[in-house]
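Student: got a structure for you, letters missing:
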């Protein structure tokens, strides 16, 4: 496997994309410093009507870095950032990096138990958090208090009069702002910290190959979240790799719709780091709310819109989508979950832009594969490996390389592959062998070097001895005109070991008809793959990035098994 001389994908590389590249050896945050020198007056961030130039952004980042050093931050110390997409998230992120700290991006939806695990595991000394979430942070850190809780409010960066009206609006929306006591020793205001700090350049030198920029926790879709150690080199390389792929980018003329959260590594690389390196303008959205997103595209004309499939599904199924002009969109990278072909085709028709699927993991910063944007692409495929990235399919048990077209485990290597799991050497050793990362995903490669991801090894359904890949069944369900969303899981079955169950969210106006849906599947799938049970739901449990939590559904099934049976609703065949 180490030879890997056969890289069939290289013949499908666009002429403009180099197969290998010399990545800058630098602190990840130098991208911002370089862009601010080049385009000081260009708008870096747009946030709810406020505009921040690159010069102003860098000034705030230097102030934050100097303030953190003043609070005693030493190189390698961990700073947690628990914010939605807002200017403070960008300032805290790059400021921590320039001060030599390690960022721990934290999901604002985390509950105290999840937060406690992450803070303790990472050994965070400081956290930057939204005022609305302070109570949760305090509850999570009762036993191990943080040294400083740096508190900010959405209103801090709103223009007048929105900043003035924000507390009233929050109250009206049912989320009144908490009354916080800043005389407490461990609490301080973000705005004061920035205002009182020096703006002298602060650029801590780092050893990019070994110094960590980030401890990024895996989604926890497979149990307790693990901290993935990503170096400056990992993230610099992946930012450049994904930018090389979008070779027709118009540099500082690009405008990114930043609805994908920065605290997810996909949003961090393809939106934040890539946008900042290009000198683009980032239009920040604190959360994905479909009506606001459609209005933002119509009004602000973004050109690049990375997202998750559920975001594109929400757009194409919106009843008033025809009333909005979405034609500014040129390129969309879809990640975090499988992109159904039906969704891709309808989205491209509506916008006139390109929507391509890529593939990656938190452990790979995250992108390793992408479909060509303007050259050959294949439906159902996650594309081909990015520059300097190698991938192959191996036997899940023996580790032998599999013949072309055969299913096995996807393994990858490249400059974007993590340094390992934080404080988990055993798990690192299981996942990384001879420089190769074993992804735990099942897939195959065709003769052109295009990869197809079937599912996580853990999600494989084995029914009556047959292997069933949920994605294959989900693709068929998505093609049905009544289905808006679908996910398939294997649930316990006395006879077959497991049986296939489909969870369905219908398009508005459609009626539940499990028999018709079953017939639809029977005409398109081998009998053993056809779902035996259909459950209709108003929504599916998701992460903030829009990845459906199959694990949550299976936990619900286990609970049902342990409670006395009720008469079945109309979900069985």
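Tutor: The structure has been received and is ready for your questions. Everything quoted here is computed from the prediction, not taken from an experiment.
Student: When you work out contacts or count neighbours from here on, use the C-alpha atoms and nothing else.
Tutor: Noted.
Student: for the stretch 251-400 of the chain, what spans make up the helices?
Tutor: Per DSSP state H, counting those that start in this stretch, the stretch 251-400 of the chain carries helices over the ranges 265-267, 274-278, 290-300, 309-316, 341-351.
Student: For the shortest one, name the packing helices and strands.
Tutor: It stands for helix 265-267. Helices and strands touching helix 265-267, as assessed by 3 or more C-alpha pairs under 8 Å, 6 or more residues apart in numbering; DSSP states H and E, are absent.
Student: before we move on, the earlier item: can I get the helices of the stretch 251-400 of the chain in a markdown table with distance to residue 520?
Tutor: Supplementary listing: the helices of the stretch 251-400 of the chain in a markdown table, determined by distance: least, C-alpha to C-alpha, whole Å:
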| stretch | distance to residue 520 |
| --- | --- |
| helix 265-267 | 35 |
| helix 274-278 | 42 |
| helix 290-300 | 30 |
| helix 309-316 | 21 |
| helix 341-351 | 16 |
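Student: can I get those in CSV with distance to residue 328 and mean neighbour count?
Tutor: Below are these laid out as CSV (distance: least, C-alpha to C-alpha, whole Å; neighbours: other C-alpha atoms under 10 Å):
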stretch, distance to residue 328, mean neighbour count
helix 265-267, 20, 26
helix 274-278, 17, 24
helix 290-300, 8, 16
helix 309-316, 15, 20
helix 341-351, 8, 17
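Student: Out of those helices, which is closest to residue 426?
Tutor: helix 265-267 (23.5 Å; C-alpha to C-alpha).
Student: doesn't residue 451 make contact with residue 406?
Tutor: No: counting by C-alpha atoms under 8 Å, residue 406 stays clear of residue 451, with 11.1 Å between them.
Student: And here is the other one:
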């Protein structure tokens, strides 16, 4: 094919998300870029560029241009990735919504007003309903063929329509990813090409991702975590990217083995399942170099288990949808010091991270404050200038999370400010209780919430058991009493079959709190 050369004398053309694919395709055209493990389908780097061009031409033929939003509402797969790339290629904005939010789709359509919606066939009903309710959607495109009122993506791609010239605006918004909504209605975080590409190149260097790596990510592509952990750093290196739509511990382990994966990108829940399934089978599924966790704090007990029982580093990342990167990231190395396992890692070289006090001064080492960052983050929340201004006051992106920094520059995340549980006038960091419980034999996951009681807040910890185990709440409470800095007299521990999860893989503490008044 004819490769386009940069026409930007300052090199800003190379700061485009889709340019990472093009550049790697020039180096390793025959290497597999994408593998959809559920269907066994692949695209080489050369094939992926051709598919991106066809998608760009198809979208442009429907009137999509720079700045227009392309809503992707689909399960993980190759068409999802190609739609994102084709949108970026013509200067449009890929707007991603998790399919688990089908009942609320109209909210997202109203919020960012997409010109087209690209979806999988089983999402037809909520897509049509949202488009009718909001109006203004020019086209619906079904990934799986023609449907009433929708164009066929396979037919559009087969036409191989010519794509327009690349706008090549590195400062343009490329990606709109919604927050998880833990502190209000979800907001669309707008990520521009340039700071996101720079961040992801730094992430790739920190993780030492190379061409011969095979990265595997089973969580939803709608999450910004997938963008910065399992997509852009790998594209910059020419590595292979595996995506999966239907993860279970058994099928996921088998898929990792079939992919011969070297990197596993997940959240604490799926990483716990990988650990337990690997122990059950007596081996790792593939030549993994490390596991990478995001989407929530990693229990030190899980890092310890990866180290001691699998001989594998579990690298922790800490980021947000607003960032297009990470506040902090560990190294793909085994940490021998148990006392350091709660730390995430240091900031990356493209950003400045600090712990700010309530007076907006930099906190002393070891002091808890709000984790904040400057040096490249979102362009803002879509259509929310006041909330953007509040979150980025004085040039700092305020995380809303509390944490500390040590003399090595490593960040330790303690928890969200909104999740503090105040018991008899004392602030409890839920993570302290959760980590202590997770370290106990037989415990898989733990979550602490607080509910109002006649004598003040009642702290309740929900615990799930490892397979074949039956932990005793009374024994658990006694076991952790000496390891946390709180009076546990009022603490209740309840055993749960499972914990409710958000679509992004976080424990849904709001749901736990709503259900906590029901007798265990």
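Tutor: Looks like it came in fine. Source: prediction; values computed, not measured.
Student: Superposed, what's their TM-score?
Tutor: In this superposition the chains share a TM-score of 0.92, using TM-score structural alignment, normalised by the length of the second structure; 504 aligned residues with a C-alpha RMSD of 2.1 Å.
Student: Which residue of residue 406 and residue 451 of the first structure possesses the greater neighbour count?
Tutor: A count of neighbours by other C-alpha atoms under 10 Å puts residue 451 above the other of residue 406 of the first structure and residue 451, at 28 against 14.
Student: Spatially, what comes nearest to the aligned residue in the second structure for the more buried one if we skip its sequence neighbours?
Tutor: Mapped onto the second structure by TM-score structural alignment, residue 451 of the first structure lines up with residue 411. Excluding the flanking residues, the one nearest residue 411 of the second structure by C-alpha to C-alpha, 6 or more residues apart in numbering is residue 405, at 4.6 Å.
Student: contacting residues for that neighbour?
Tutor: 354-355, 365-367, 411-412 (C-alpha atoms under 8 Å, 6 or more residues apart in numbering).
Student: related to what we said a few turns ago, where do the contact lists of residue 406 and residue 451 of the first structure overlap?
Tutor: By C-alpha under 8 Å, 6+ apart, the residues touching both residue 406 of the first structure and residue 451 are 444-445.
Student: Can you mark which positions in stretch 419-431 of the first structure are buried?
Tutor: 419-422, 428, 431 (16 or more other C-alpha atoms under 10 Å).
Student: And for stretch 151-159 of the second structure?
Tutor: 151-154, 156-157.
Student: Contacts for that stretch, please.
Tutor: Against stretch 151-159 of the second structure from outside (C-alpha under 8 Å, 6+ apart): 51, 54-55, 58, 139-146.
Student: Among these, name the buried ones.
Tutor: The neighbour count (16+ other C-alpha under 10 Å) marks 51, 54-55, 58, 139-144 as buried among these.
Student: Would you reformat those residues as a markdown table and include secondary structure?
Tutor: Shown next, in a markdown table, are these (DSSP: H, G, I helix; E, B strand; the rest coil):
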| residue | secondary structure |
| --- | --- |
| 51 | helix |
| 54 | helix |
| 55 | helix |
| 58 | helix |
| 139 | strand |
| 140 | strand |
| 141 | strand |
| 142 | strand |
| 143 | coil |
| 144 | coil |
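Student: want to throw the residues you listed into CSV with distance to residue 400 of the second structure?
Tutor: Shown next, in CSV, are these (distance: C-alpha to C-alpha, whole Å):
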residue, distance to residue 400 of the second structure
51, 40
54, 41
55, 38
58, 41
139, 38
140, 37
141, 38
142, 38
143, 38
144, 41
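Student: which one of these is nearest residue 235 of the second structure?
Tutor: residue 51 (15.3 Å).
Student: how about that closest one, what's its partner in the first structure?
Tutor: Aligned counterpart of residue 51 of the second structure in the first structure: residue 60 (TM-score structural alignment).
Student: I'd guessed that match sits against residue 93; true?
Tutor: No: applying C-alpha under 8 Å, one finds residue 60 of the first structure not in contact with residue 93, separated by 11.4 Å.
Student: How about the contacts made by residue 256 of the first structure?
Tutor: Per C-alpha under 8 Å, 6+ apart, neighbours of residue 256 of the first structure: 271, 275, 280-283, 302-305.
Student: just checking, what residue in the second structure corresponds to it?
Tutor: Match for residue 256 of the first structure (TM-score structural alignment): residue 215.
Student: Quickly find the element holding the counterpart of residue 504 of the first structure in the second structure.
Tutor: Mapped onto the second structure by TM-score structural alignment, residue 504 of the first structure lines up with residue 463. Remark: residue 463 of the second structure resides in strand 456-465, with elements defined by DSSP states H and E.
Student: What helices and strands are in contact with that strand?
Tutor: Strand 456-465 of the second structure packs on strand 421-423, helix 430-438, strand 443-453, strand 492-495, going by 3+ C-alpha pairs under 8 Å, 6+ apart.
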